[in-house]
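Engineer: Structure for the following, please:
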Amino acid sequence: MKDISSNLSRDLIGYGKEAPAVQWPHGANVAVNIVVNYEEGSEYSHEMGDGENDSLAEVDYAFPAHMRDLAKESMYEYGSRVGVWRLLRLFDEYDIKATFFGCAVAFERNPEVASVAREAGHDLLGHGWRWEEHWRLTREEEAGRIKKAVESFKETWGEAPSGWYCRYGPSINTRELVVEHGGFLYDSDAYNDDLPYYVEVNGVRHLVVPYSLTYNDIQGTRSPNLFLDYLKRGFDELWLEGSRGRPKMMSIGLHPRLVGQAARTGALREFIEYAQAKGGVWFARRVDIARWWAEHSDEFASGRANNDS
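Structural biologist: The predicted structure follows:
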């Protein structure tokens, strides 16, 4: 472990040339975590008093920033009105348990999504009080947002989230604040590995379960074929590595307003069928991966040491 608390020093080495000898449940070659980024209704908008319009909608039209963009707002509404329900039905059909990266205000504005998702067995990671960049906030503001979000989740989801992930990336204070808040098993504010790892934060051993923007519905033109190609190619290569004794994890990021459109949901359906037919895959919630790592990581490290000797 490296102590990041004092200077946020970068770790460009990680596990090095020999990754841990991971053993996923049932001997799976790949642990796949499907993530639903539920942000609709919490994004920047004039309706929310922000004085700006957000991006990452179906079409990023060059609309004047000082005016309220009703078209873009309605594109976000599609995700909460239609897209998220299409995804939940798909997960039920294939018995997939996903992870909701939830924004507290988004659940407050559509609490049925939170209650139905939890009842279906999906897990929750805190994605902010709103869908906002934490690097815009002071340390005190950010600490307040984390506390406010957790209290909100207890009301809408029914319990506190097991992990934390900011919009795009953390501030220089985020990881310390997550640890100081307590109650989080892990955070996902990193994009630097295919496996979980530990860091030391102010003397506390803290778990990081990295996320990825590569296998994500925001890629490229958001074409269903392009999205499916990304998923299949990534899965096949990771599956091959796993079959050779080095299993990894794969995070698939979804947005209901994007992949919740029927054509892209069809591509996601095709990938799920493809992966399940191939076998050797553990479709897991993020909390399941975090717990598995916490319980077995010492065994993995020992296996690596034995293989290196």
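
Engineer: use CA for all of it now, contacts and neighbours both
Structural biologist: OK.

Engineer: Tell me how many other residues crowd S243.
Structural biologist: Number of residues near S243 (other C-alpha atoms under 10 Å) recorded here: 15.

Engineer: wait, it sits on N29?
Structural biologist: Yes - counting by C-alpha atoms under 8 Å, S243 does reach N29; the two are 5.7 Å apart.

Engineer: would you list every one of the helices in the stretch 201-309 of the chain?
Structural biologist: Along the stretch 201-309 of the chain, counting by DSSP state H, counting those that start in this stretch, helices occupy 224-243, 262-278, 286-308.

Engineer: Those helices into JSON lines, with extra columns for distance to E47?
Structural biologist: Shown next, in JSON lines, are those (distance: least, C-alpha to C-alpha, whole Å):
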{"stretch": "helix 224-243", "distance to E47": "31"}
{"stretch": "helix 262-278", "distance to E47": "28"}
{"stretch": "helix 286-308", "distance to E47": "33"}
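
Engineer: Comparing these, which stretch has the densest surroundings?
Structural biologist: Most buried of these, by mean neighbour count (mean count of other C-alpha atoms under 10 Å): helix 224-243, with a mean of 18.

Engineer: Burial check on M48, number of neighbours?
Structural biologist: If we define neighbours as other C-alpha under 10 Å, then M48 has 12 of them.

Engineer: Over to V150?
Structural biologist: V150 has 21 nearby residues by other C-alpha under 10 Å.

Engineer: Another for comparison:
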Amino acid sequence: MSERNLIGYAGSRPEIIWPNGARVAISVVVNFDEGAELQVGDGDPASELVGEVMSVVPKGQRDLGQEQIFAYGTRVGLWRFLDVLKNTDTPATFYMCGRAVERSPQLARAVSDAGHETACHGWLWRPNADYTDIDSEKNDLIRAGEAIKAATGQKPVGFFCRGSESSWTRKLLANEGYIYTSNAFDDDLPYHDSSGLSLFHIILIPMI
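Structural biologist: Predicted coordinates for the structure are as follows:
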């Protein structure tokens, strides 16, 4: 049986003192994965099923509707986000897929130039748990990091993948110099995992 921590703080929740007397800390994040989702039109074997609506196009056929839904994110949505963040003087983290950045490097650069963190969202918009071997996941992680650095001049130190990590994701992140991952859903405070997955000096910043 796996060593899962189901007890947590056991009634002894730590007292957190946030800067400036704040009662809560909020991390604003935006996913930048448009162009990294699966699309038959991009040469992928199938198009993404999950979007603002579920795809009804048979597998193997091009889904123009899903392509347009995803394209809205970078054609319009990204710029709206940047305007709102600028007008409210709010820093944010943008989780970027490598293939999305490779296809639209000028957009990634605009995010970086606006002073926001550019973090890694994997190479494709896919769960890392889908990887069946460590080498494939490692190669995609390196490829994504290089695409982000090439576009923004900054090597990402944060990570968040779609869905679930693989059993070796955190080890790979640590080896590549990442500081934190947000694939944590079992707390509302940053923490170090003691289950054995995070014995690699990786901080977990929950995505709640």
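
Engineer: TM between them?
Structural biologist: The TM-score (TM-score structural alignment, normalised by the length of structure 2) is 0.92; 205 aligned residues with a C-alpha RMSD of 1.7 Å.

Engineer: and Y168 of structure 1, which of the helices of the stretch 201-309 of structure 1 is closest to it?
Structural biologist: Counting by C-alpha to C-alpha, Y168 of structure 1 lies closest to helix 286-308 out of the helices of the stretch 201-309 of structure 1; the figure is 17.9 Å.

Engineer: Report all helices and strands that that closest one contacts.
Structural biologist: Taking 3 or more C-alpha pairs under 8 Å, 6 or more residues apart in numbering; DSSP states H and E as contact, there are no helices or strands that helix 286-308 of structure 1 lies on.

Engineer: what comes into contact with that helix?
Structural biologist: 18-23, 31, 33, 98-99, 123, 162-163, 185-186, 196, 207, 209 (C-alpha atoms under 8 Å, 6 or more residues apart in numbering).

Engineer: Among those residues, which ones are in strands?
Structural biologist: A31, N33, T99, D123, G163, Y186, L207 (DSSP state E).

Engineer: What's the end-to-end length of stretch 22-32 of structure 2?
Structural biologist: From its first residue to its last, stretch 22-32 of structure 2 covers 29 Å (C-alpha to C-alpha, to the nearest Å).

Engineer: what about the equivalent of S182 of structure 2 over in structure 1, neighbour count?
Structural biologist: Correspondence of S182 of structure 2 to structure 1, assessed by TM-score structural alignment: S188. Neighbour count of S188 of structure 1, defined by other C-alpha under 10 Å: 23.

Engineer: Quick one: the ones in strands among the contacts of helix 286-308 of structure 1 as CSV, columns for neighbour count and distance to A290 of structure 1 too.
Structural biologist: Formatted as CSV, those follow (neighbours: other C-alpha atoms under 10 Å; distance: C-alpha to C-alpha, whole Å):
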residue, neighbour count, distance to A290 of structure 1
A31, 27, 11
N33, 24, 11
T99, 24, 12
D123, 25, 12
G163, 25, 9
Y186, 27, 7
L207, 22, 8
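
Engineer: Of those, which is the nearest to G14 of structure 1?
Structural biologist: Using C-alpha to C-alpha, those come closest to G14 of structure 1 at L207, 13.8 Å.

Engineer: Do I have it right that the closest one meets V199?
Structural biologist: Yes - the pair L207 of structure 1 / V199 is scored as a contact, 6.5 Å apart, by C-alpha under 8 Å.

Engineer: Now do the shared contacts for those two.
Structural biologist: Counting by C-alpha under 8 Å, 6+ apart, nothing touches both L207 of structure 1 and V199.

Engineer: in structure 1, what residues pair with stretch 23-32 of structure 2?
Structural biologist: Using TM-score structural alignment, stretch 23-32 of structure 2 pairs with 29-38 in structure 1.

Engineer: Just the helices from structure 2, written as ranges.
Structural biologist: 64-72, 78-87, 98-103, 105-113, 134-152, 169-175 (DSSP state H).

Engineer: ranking the ones you listed by burial, who's on top?
Structural biologist: It is helix 98-103: most buried of these by mean count of other C-alpha under 10 Å, with a mean of 24.

Engineer: By how much does that one deviate from structure 1 on average?
Structural biologist: In this overlay with structure 1, the average offset of helix 98-103 of structure 2 from its partner residues is 1.2 Å by mean C-alpha distance after the TM-score superposition for structure 1.

Engineer: residues touching D187 of structure 2, list them.
Structural biologist: P206, I208.

Engineer: now for K171 of structure 2: what does it line up with in structure 1?
Structural biologist: So, by TM-score structural alignment, K171 of structure 2 is matched to E176.

Engineer: let me redo that: M54 of structure 2
Structural biologist: Under the alignment (TM-score structural alignment), M54 of structure 2 pairs with D60 in structure 1.

Engineer: Any idea how many residues pack against its match?
Structural biologist: Neighbours around D60 of structure 1, by other C-alpha under 10 Å: 10.

Engineer: what about it, distance to L125 of structure 1?
Structural biologist: 27 Å.

Engineer: One more: K148 of structure 1?
Structural biologist: 14 Å.
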